[in-house]
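Participant: only geometry, no sequence info:
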């Protein structure tokens, strides 16, 4: 084995040819494993072709091959901003098709970037920076906000309007701003920890942050106080993302799994996906149904459209060293960036199992016409992202609910104790009550019925 740590190679001595049965070691943070063998000393086992799964991804060559380290998206997925380690910040106004370098951001070792919902306000951090950088015009111009000393910044997050910001660093307390980054306040109750990543709700009040080799902490008052969520456990956390309302969260751990919460971080569910990976980033849609995560060091992008229950490898994007991920608010548009690679975007909306589930639910509703099945189908249709397919399914469901139904007879004004109803075959059915007069019996009339019911022949039928 050779171990690649932080872009240099540490060679293990006395390397021997690879045995096909040799297990692959468990990955840990910042370490990728490369199988090696001496020429002529052995043969590499043939690779099994990977089946194509997931949606179609496009390599956006206009962004360039760089050490991309951070990525953010507007709510509609059209405005993107990407930052490169040892480079500048680049922006796109068309979902990644074309890119503009923003030279006024300056060349820095960028580590994190965040934007407002409309993409006009951007905030970014660089490694061991003495400033936090913000832009009010989509990245064209930048403002430096001096901080006390050089800080090992790790992550920054923004509210939907871009006014409330939160930033975390290793061995520092958490910092917050309520004026778009013009002024910053230390939050002492967060504690000085090895903070790794942070996320924010749309209103900037509900925050969640992860500690490297530690726990997950949440705040419901903009960072003034924090609660450790012990049920999540202590792990090598690498990223965390939040729905706009702050109730649904997704977090990733290096050399481990993906974890989701639907109650603001109080409880967590482990999502094993297809095994352990060096997860580097994650996103979650507004309704919490569509999640995505990147496996760095030669792994795939994985997408879930059912809240994390099942995941699909996005094989068309291949396996570069994924470092960053961004999503539109509805989860239909994704963008991913590779460290020492390119930026990739989805070219069609993420559907996976959502569309199939909706189609099956509508078919069931068409067959049964039961209110319960119709309601279930309506819920499935609401999760479909493709507007055209969603409209087609809705039309089918509307046809069920608008179909002519049997007209209910008018309620008689005079109830009765008994009545006789002639039958189509020539006989008659008599109905009577043993108690008070009944309006329902008074409204009785002949009805069409199946020839048999539960194996028994039917001759007389009445509806009332």
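Facilitator: Sure, I can see it. If you're wondering where the values come from, they're calculated on a predicted model, not measured in any experiment. Residues are numbered from 1 along each chain as shown.

Participant: all contacts plus neighbour counts: C-alpha atoms, from now on.
Facilitator: Fine.

Participant: checking residue 394 next. Helix, strand or coil?
Facilitator: Classification of residue 394 by DSSP: H, G, I helix; E, B strand; the rest coil places it in helix.

Participant: just give the number of residues close to the nearest residue to it once chain neighbours are set aside.
Facilitator: In space, and not counting its chain neighbours, residue 394 is closest to residue 381: 6.9 Å by CA to CA, 6 or more residues apart in numbering. Here the count is done by other CA atoms under 10 Å, and residue 381 has 24 residues near it.

Participant: doesn't residue 379 belong to a helix?
Facilitator: Yes: Residue 379 sits within a helix when classified using three-state DSSP.

Participant: how much space separates it from residue 241?
Facilitator: From residue 379 over to residue 241 the distance is 25 Å, taken as CA to CA, to the nearest Å.

Participant: who has more neighbours, the two?
Facilitator: residue 241 (27 against 13).

Participant: quick one, what contacts the more buried one?
Facilitator: 198, 199, 200, 249, 250, 251, 282, 283, 284 (CA atoms under 8 Å, 6 or more residues apart in numbering).

Participant: what subset of those is buried?
Facilitator: Among those, those buried by neighbour count (16 or more other CA atoms under 10 Å) are 198, 199, 200, 249, 250, 251, 282, 283, 284.

Participant: closest to residue 152 out of these?
Facilitator: Checking these against residue 152 with CA to CA, the nearest one is residue 198 at 14.3 Å.

Participant: on that earlier part again, would CSV of the contacts of residue 241 with distance to residue 76 and secondary structure be doable?
Facilitator: Output for those, formatted as CSV (distance: CA to CA, whole Å; DSSP: H, G, I helix; E, B strand; the rest coil):
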residue, distance to residue 76, secondary structure
198, 22, strand
199, 19, strand
200, 18, strand
249, 20, strand
250, 20, strand
251, 23, strand
282, 18, strand
283, 14, strand
284, 14, strand
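
Participant: check it against this one:
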């Protein structure tokens, strides 16, 4: 009986991307890309995903979301009520404790380099010093907020459980509830291209679209028939990434199946644009793939009048 190939095992373990990695988040700033995974692993690339460096965070940790700030810094939301921050110049990831008992699910960095995290009990946390201190707002509803996006310096949108939609027109100083998305909608992902036009994806593959800043929503057919866990804009095209490694692309007002030509056996959870014709997608089973897009670009639909 031949001896086990321990050298091969060690070589496999030395690779930055492991087959068991479950990537849940991506963010990019220029050619720098950060991927966050369950199990407390962060991968960083300085060349658009061509090469990766692996970083193991202090346990317990599990990265749920990653955000890139305009100043070049990054932040990663940890399930264990922590945020990890990487300075614009690189270095080590610094841990910041979150002052809340609520589970947080989503993270973003606004145009003023402030961090925003949202989650259970309609909790909204913000930090103007990269997690050194936090302002905590609990709206008191028994609902989970699942997405947060700043469209520009003043206007932002949060979506959540039971069809919750909150908007801000003053940079997050106040949040106004909008009519709920019907059907107790649970959004996995949301993407607004401006203050008026947005999309949400949810359970059973449902995709909805608003033209009035989240006040009303219409269902759009999803030909994949599977949930889309991430919505992504590349140049002027919109894409959905979901279960079974499937993707859809919006053409005009219709979503169509997008064949990316790669063997991705598990679900896709996140994506970032690398340039106008390529994206990086990530998910379970170590999926971390660059996808090159067709040359023809169909502009994402917008309305001339934005919500006010």
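Facilitator: Thanks, I have it. Model, not experiment: these values are computed from the prediction.

Participant: can you lay out the buried ones among the contacts of residue 241 of structure 1 as JSON lines showing distance to residue 32 of structure 1?
Facilitator: Shown next, in JSON lines, are those (distance: CA to CA, whole Å):
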{"residue": "198", "distance to residue 32 of structure 1": "25"}
{"residue": "199", "distance to residue 32 of structure 1": "27"}
{"residue": "200", "distance to residue 32 of structure 1": "31"}
{"residue": "249", "distance to residue 32 of structure 1": "27"}
{"residue": "250", "distance to residue 32 of structure 1": "24"}
{"residue": "251", "distance to residue 32 of structure 1": "21"}
{"residue": "282", "distance to residue 32 of structure 1": "20"}
{"residue": "283", "distance to residue 32 of structure 1": "23"}
{"residue": "284", "distance to residue 32 of structure 1": "26"}
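
Participant: secondary structure class for the spatially closest residue to residue 111 of structure 2 that is not a sequence neighbour?
Facilitator: Excluding its sequence neighbours, the residue lying closest to residue 111 of structure 2 (CA to CA, 6+ apart) is residue 153, at 5.4 Å. Counting by three-state DSSP, the backbone at residue 153 of structure 2 sits in coil.

Participant: surely residue 153 of structure 2 touches residue 112?
Facilitator: Yes: using CA atoms under 8 Å, residue 153 of structure 2 makes contact with residue 112 at a distance of 7.0 Å.

Participant: can you tell me what residue 90 of structure 1 aligns to in structure 2?
Facilitator: Using TM-score structural alignment, the equivalent of residue 90 of structure 1 in structure 2 is residue 43.

Participant: OK, contacts around its match?
Facilitator: Contacts of residue 43 of structure 2 (CA under 8 Å, 6+ apart): 16, 34, 35, 36, 52, 53, 54, 55.

Participant: in helices only, show me the residues you listed.
Facilitator: Using DSSP state H, no member of the contacts of residue 43 of structure 2 sits in helices.

Participant: which of the residues you listed are buried? Put it as a PyMOL command.
Facilitator: In PyMOL, this line selects whichever of these come out buried by 16+ other CA under 10 Å:
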select buried, resi 34+35+36+52+54
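
Participant: which of the contacts of residue 43 of structure 2 show up in structure 1 as well?
Facilitator: Counting by both residues aligned by TM-score structural alignment, their matches' CA atoms under 8 Å, the contacts of residue 43 of structure 2 that remain in contact in structure 1 are 34, 35, 36, 52, 53, 54, 55.

Participant: what sits against the first one?
Facilitator: With contacts defined as CA under 8 Å, 6+ apart, the neighbours of residue 34 of structure 2 are 26, 27, 28, 42, 43, 44, 45, 66, 74.

Participant: just the last one next, same as before
Facilitator: When contacts are counted by CA under 8 Å, 6+ apart, residue 55 of structure 2 is found next to 41, 42, 43, 44.
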